[in-house]
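Undergrad: next comes the sequence, and after it the predicted model I'd like to discuss.
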Amino acid sequence: MELRMNHYEANPAAYKAMLGLEQFIQNSGLDRKLYEWIKLRASQINNCSYCIDMHAKDLLSMGESAEKLLLLTAWHEVPHFTAEERAVIELTEYATKLSEAGVPKEVYDRVRQHFSEKQFIDLIMAINVINAWNRIGVSTGLYPGAVK
């Protein structure tokens, strides 16, 4: 593995813009654990090792079990996730892989059972932010331990 560039140093203004989006989500009222599930699932789909490592560790530090983290890729098959978490994870998958099927109405309806219109947009913004971070990380060759 070789880091292609340190994106923090290469373009501080771009990094600052991303931090602004991150701050928007932090101030939106979105549950922090739900946001971490979004970050971890999108990062798994996008194969961003740096973000997978970071967000798995963040969830562990928030009290989530290693078993639940290990089962995230098979969330459809296990009872470990709440209905709210399942709706958010499913939305994350569809919105991350948008070109495959869009966001089907039934997925939207499941999410709306738990979240208002404003919260739905907050979720979409959260999914957008982690997908943007993933694209930066993967494109620049970022991996766990590459930067401090």
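TA: Received it, and whenever you're ready, just let me know what you need. On a predicted model such as this, the values are computed, not experimentally measured, just so you know. Numbers count the residues shown, from 1 in each chain.
Undergrad: going forward, measure contacts and count neighbours with C-alpha atoms only.
TA: Fine.
Undergrad: in which helix or strand does the residue sitting nearest the centre point of the chain reside?
TA: Centre of the chain computed as the mean C-alpha position; nearest residue by CA atoms, centre = their mean is residue 39, 1.8 Å away. Secondary-structure element containing residue 39, defined by DSSP states H and E: helix 32-45.
Undergrad: next, the one to line up against it:
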Amino acid sequence: MSTLPPRIDYPDFARQAPAVHSALRAMSKAVDDSGLEKSLTELIKLRASQINGCAFCLQFHLNVLRKLGVEAPRLDLVAAWRDAGVFSARQAAALEWTETLTLMAQRHTDDAAWQALRLHFSESEAMNLTVAIGTINQWNRIAVALRFAPPIAEGSAA
């Protein structure tokens, strides 16, 4: 745990910026309502949060994934998903797209990356996956900047 105190804690953020909080939650709900598998969208949120170093979102999404019954080896190995051998081709494609978008400054989002994603996702699914990745990256930036403390039990954010 960080010895640095939160700049603004999560409940205060939700209270002081209710429209922003609601908008981000609405985007997440829209993706949930799109039909994409919840365990898949939570895995990509976990991976983006690992890349971005967001302790709050890491703990939050681990809590959700555990509640969904995702097996421990998948959770333990998501950071090394390419070599883990426990992810389906669809999950791997989603994780690759997550890394591509999360690391946009280092990776160009070229047509080949999109075409690789589309081998496993319909256009609508790919669009909603892209929204999920954009949304978690926004949550990560807010939570890291404001130093939200990681939730101990299942929370109610990203």
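TA: Sure, I can see it. In this text, all values refer to a predicted model and were calculated from it rather than measured experimentally.
Undergrad: which position in the second structure pairs with the residue nearest to the centre of the first structure?
TA: Using TM-score structural alignment as the criterion, the counterpart of residue 39 of the first structure in the second structure is residue 45.
Undergrad: ok, now which ones touch the spatially closest residue to the residue nearest to the centre of the first structure that is not a sequence neighbour?
TA: Once its chain neighbours are removed from consideration, residue 39 of the first structure has its nearest residue in residue 130; the separation is 5.6 Å (CA to CA, 6 or more residues apart in numbering). For residue 130 of the first structure, the contacting residues are 38, 39, 42, 43, taking CA atoms under 8 Å, 6 or more residues apart in numbering as the criterion.
Undergrad: preserved in the second structure, out of these?
TA: For the contacts of residue 130 of the first structure, the contacts that are reproduced in the second structure, applying both residues aligned by TM-score structural alignment, their matches' CA atoms under 8 Å, are 39, 42, 43.
Undergrad: make a markdown table out of those residues and add distance to residue 117 of the first structure.
TA: Converted to a markdown table, these look like this (distance: CA to CA, whole Å):
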| residue | distance to residue 117 of the first structure |
| --- | --- |
| 39 | 21 |
| 42 | 22 |
| 43 | 25 |
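Undergrad: residue range for stretch 57-64 of the second structure in the first structure?
TA: Taking TM-score structural alignment as the measure, the first structure aligns residues 51-58 with stretch 57-64 of the second structure.
Undergrad: quick one: average offset of that stretch versus the second structure, please.
TA: After superposition onto the second structure, the average distance of stretch 51-58 of the first structure to its aligned residues comes to 0.9 Å, using mean CA distance after the TM-score superposition for the first structure.
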